[in-house]
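Undergrad: I'll drop the sequence and a predicted model, then ask my questions.
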Amino acid sequence: GPRLSLSVARSLGPSPSLRRRLSLSLNLNLTMDYHAKSEQVLLFSARGLKNSDTFSKSDPYAVLSLMELGEWKDLGATETLQDTRDPDWVDQVCVTYFFEEEQLLRVQIFDKDESGNDDVLGSAEFSLGHLIGAVGMGLKLPLSPQGELIVRAEEKIETGLHVKVQLQGSKLKNKDGFFGKSDPFLEVTRANEDGSYSVVGRTPVIENNLSPVWPQLVLGAQRVSNGDLMRPLRMQIKDWDSNGSHDDMGHFETSLEELSVPGGSWPVSYNGKTKGSVSILGEPSQFTIPTFCDYLRGGLELNVIVGIDFTASNGDPSRPGTLHHYDPNSDNQYQEAIRSCLTILSEYDYDKHYHVYGFGARVGGGPVQHLFPVGGEELKDGVDGVMEAYQGAFADIALSGPTLLKPLVEFSMNKAKEDRTSGKNAYTILLVVCDGTLTDMGQSINALVEASREPLSVVLVGVGNADFKDMDKLDGDGGMLKSSNGNSAVRDIVQFVPFRDYGGAMAGARLAKAVLAEIPDQVTAYMFAKGISPGHPDPPAFETGDNMAGFGVREPAAPPSYEDSVAFNLPGFGPPIPPDL
């Protein structure tokens, strides 16, 4: 692992900032990379689910978990589909496959309930090695107590390539009889090795129209075809029905390569006969959305603000076993969380100077303060400086409460806004370590919704054994946050991780990997939304020619606006299916 990052750094010449950004961007991925591994994309379908709703079909979603240290750890979840017992989910979940490890996975399928009491529809367990070794890397497993799970795996091919295209139908099959017209939508499926097809995207519904013009599509090559532009795609046309039993209107075969060529047209096959056609409207195009590493190569600086919970619920720091207790022989959970995450993040911060703020304590015998500098106003020098400030803080503070996060979020948001308005090529990460739920949950959500418009990500690490159920609400994995006045966050900026889920060997490295997993997508989502391309990296001291070895500046075509596109593979912009499907 370390030899890889050093050899890349040397091959790029002596330019210090470029060498640091590239070699240490690899560290984010190599934190635990001492064995053979690969990133696998998992897709899920189910058939014959039990029905838990009285007057309609279930609204299923699937959750993937990994058995780790004797406990199930959630890895990801699909979107929720409405009114169906035979779901084909679009959302994919990535899993790191270690060849030499036995990795036991579990898929649980739930029925989404507005009350929050989601019923379990079924579950199945399997090893990742069994899935990888299966014919076509696919398994059909019985669900307990009823139904069948279909899961497929494919090694992930990283690519930022996207195809922008708009499709229109003509004289499609009518499935609504003499007194109505069909409500068509496109279901995009890709071919698998065994001849089956997996759903990878859906368009919005066009109501009462047999010659529909669907909104412009942005088809991410990674999600749609795993980077293969010639991979066969089957575009299934369906008539939307409110009860979930969408009727077949026919299909046509194509590929991302064909969808990139102007003037493309395909006859629609329905029961072996041609019924209508679908053609390209206007000029399709290909463009590349830059990756996280592209932005780092272009000089993007990550600024880190550290927030520490000093409320009384952490326990008396003088007593062994409490969360802030100092032991010269071992780190407490606050120290381990801060040190592990900052060690990775510090490699992207050029000056390695950090703001460190506390909340929920009385300072110098005064009243409770909900935002105060730890160790003085001056910036802390490096990870060691942050740790020294944390350890020295207890000489001047008394733990108190309540736990209010809003002031720290607003402070960080304003810092990020200052960088944006001044034109600085920077992105801010707020790292907060706290021991329980927030007293100002509603106000904090309001602040986070507002902050989603700025170059900011918020990482929350929960320490101790508190019930963190409410904290999970801040993580946008289940849908965008909404403020009290109904405004939605424009992107997901929050990642919450309980520290207790990452004990055992290499706990700090595993925690850092989990905490920082969403940062690259959050950065690229913000840059895409703002139309920001990577800047020019520092030139190496030797001549490389034009774009030699792939390290030159890439100038992508202008990306489409999200408002007039259906994004199949744009991170941070919510589910890629219409909510009424």
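TA: Sure, I can see it. Numbers count the residues shown, from 1 in each chain.
Undergrad: For the rest of this, base every contact and every neighbour count on C-alpha atoms.
TA: OK.
Undergrad: Which other helices and strands does the longest strand along the chain contact?
TA: Identified as the longest strand of the chain according to DSSP state E is strand 37-47. On a contact count with 3 or more CA pairs under 8 Å, 6 or more residues apart in numbering; DSSP states H and E, strand 37-47 meets strand 93-98, strand 148-155.
Undergrad: quick one: the first one to chain centroid distance?
TA: I take that to be strand 93-98. Computed by CA atoms, centre = their mean, to the nearest Å, the chain-centroid distance of strand 93-98 equals 14 Å.
Undergrad: what's the next secondary structure element after that strand?
TA: Sequence-wise, the next helix or strand downstream of strand 93-98 (DSSP states H and E) is strand 104-111.
Undergrad: what's the spacing between the helix or strand that that next one is followed by and its chain's center?
TA: Per DSSP H and E, strand 104-111 leads on to strand 119-127 as the next helix or strand towards the C-terminus. Distance of strand 119-127 from the chain centroid (CA atoms, centre = their mean) equals 23 Å.
Undergrad: in strand 119-127, what's buried?
TA: The neighbour-count check on strand 119-127 (16 or more other CA atoms under 10 Å) flags 120-125 as buried.
Undergrad: The structure to be compared is supplied as follows:
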Amino acid sequence: GVPPSKDNWTHQYCLNGIPGKKCGTIVLSAEELGNCRDYATMQFCANKLDKKDFFGKSDPFMVFYRSNEDGTFTICHKTEVVKNTLNPVWQPFSIPVRALCNGDYDRTIKVEVYDWDRDGSHDFIGEFTTSYKELCRGQSQLNVYEVSRDKDRNPSQSTSLHYMNPYQMNAYAMALKAVGEIIQDYDSDKMFPALGFGAKLPPDGRVSHEFPLNGNIENPYCNGMEGILEAYHQSLKTVQLYGPTNFAPVVNHVASYAAAVQDGSQYFVLLIITDGVISDMAQTKEAIVNAAKLPMSIIIVGVGQAEFDAMVELDGDDIRISSRGKLAERDIVQFVPFRDYMDRTGNHVLSMARLAKDVLAEIPDQLISYMKSRAIKPNPVPPAYSTSDHPQTNPV
């Protein structure tokens, strides 16, 4: 065997069930336990879980996983099954913090939700991730999680919204092209930072919610819409799409740029294309409320057939978005569902023109509202062009 180090250690043993034949290898990976002696007592409930049973409702239970230093996960707790409900309330349970996260409060905790089946073929309902640090906040908006499914995430499968069809663009690419080709005309150098969120990145498989589509962390800028589309298609070949889906990191990313230029010389527009699943609603609301003070707007285009209730809430047309009792200074979000713009006759040019028109409809007023709130006045109109200023040397 290999002597244990102070971090990780690995032993390998050969199975010799049949004399003279190597039957396989067991790899035992171990991690040094922290000295934390705390216990955590928690209780969870859920609302509107997916219905999995043909007759009746689901029989949900939860499985908790501790993340290991090598990127794998180990089951550390299972709840009881709550029968025939989509709104379960599980019993409180206690667990050693060492078992939950090895005493590392920031370490990822993965939670999966299943519908129990008598034959053991439990149906996957969805999952979310958290940390003990977040759980310690107790009952609050910040501890409400969207249970997301990782189905339809493989771009090589025709069921995926990211499916790379050789004959036509997918919904993400169509929405990006329709809106982006108009937005780009308001940018002088046509260089755009393009970010992805919700994927495992090479080489170590870490999950990121703010990664450059072109793979260049130092320079995430893409040349025009064609450059963004190319980076998007390339990223689908290199990253593994993965939940949860967090919006707040990209909103805060753009907000940091906008915060640095508040004199009216620049205005930022963030275009988010999403299937509507959001795992950090509370954090996203807080990010938007903070961004409403800055020279920026957010366009959200929802693709797919999901319910977009959360996106409508972020839009704030009916009820102004708020976080921790604080209202957004102004409405900066415009949401439209992509499916409403699919022309049944197949006229994509016309339907995409309608999409772009409606998506951009609120941007002028949002820009003006920011400028007026900061008493920023437009620059003087440049002098009119005159041919006398540039006499022809060879008149015809």
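TA: Structure received. These numbers were taken from a predicted model, which means no experiment stands behind them.
Undergrad: So which bits of the longest strand of the first structure are buried?
TA: Buried residues in strand 37-47 of the first structure (16+ other CA under 10 Å): 39-47.
Undergrad: circling back: let's have the buried residues of strand 119-127 of the first structure in a markdown table, adding distance to Ser488 of the first structure.
TA: Shown next, in a markdown table, are the buried residues of strand 119-127 of the first structure (distance: CA to CA, whole Å):
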| residue | distance to Ser488 of the first structure |
| --- | --- |
| Val120 | 29 |
| Leu121 | 30 |
| Gly122 | 32 |
| Ser123 | 32 |
| Ala124 | 35 |
| Glu125 | 36 |
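Undergrad: from those, which single one is nearest Ser484 of the first structure?
TA: Closest approach to Ser484 of the first structure among these (CA to CA): Val120, at 30.1 Å.
Undergrad: is it true that the closest one touches Ile109?
TA: Yes - look at Val120 of the first structure against Ile109 with CA atoms under 8 Å: they come within range, at 6.0 Å.
Undergrad: sorry, back to before: centre of the chain versus the longest strand of the first structure, how much separation?
TA: On CA atoms, centre = their mean, the centre of strand 37-47 of the first structure falls 16 Å from the chain's centre.
Undergrad: quick one: it aligns where in the second structure?
TA: Per TM-score structural alignment, strand 37-47 of the first structure has no counterpart in the second structure.
Undergrad: Over to stretch 247-265 of the first structure?
TA: Stretch 247-265 of the first structure maps onto no residues of the second structure, going by TM-score structural alignment.
Undergrad: thinking again about what came up before, for Ala529 of the first structure, find the nearest of the helices and strands packed on strand 37-47 of the first structure.
TA: Per CA to CA, nearest to Ala529 of the first structure of those: strand 93-98, 23.3 Å.
Undergrad: which other helices and strands contact that closest one?
TA: By 3+ CA pairs under 8 Å, 6+ apart, strand 93-98 of the first structure packs against strand 37-47, strand 71-77.
Undergrad: Mind doing that once more with 6 Å?
TA: strand 37-47 (3 or more CA pairs under 6 Å, 6 or more residues apart in numbering; DSSP states H and E).
Undergrad: So what's the gap between the strand or helix carrying Leu219 of the first structure and the chain middle?
TA: Using DSSP H and E, the element containing Leu219 of the first structure is strand 216-220. Computed by CA atoms, centre = their mean, the chain-centroid distance of strand 216-220 of the first structure equals 18 Å.
Undergrad: In the second structure, which residue range corresponds to that strand?
TA: So in the second structure, there is no equivalent range for strand 216-220 of the first structure, judged by TM-score structural alignment.
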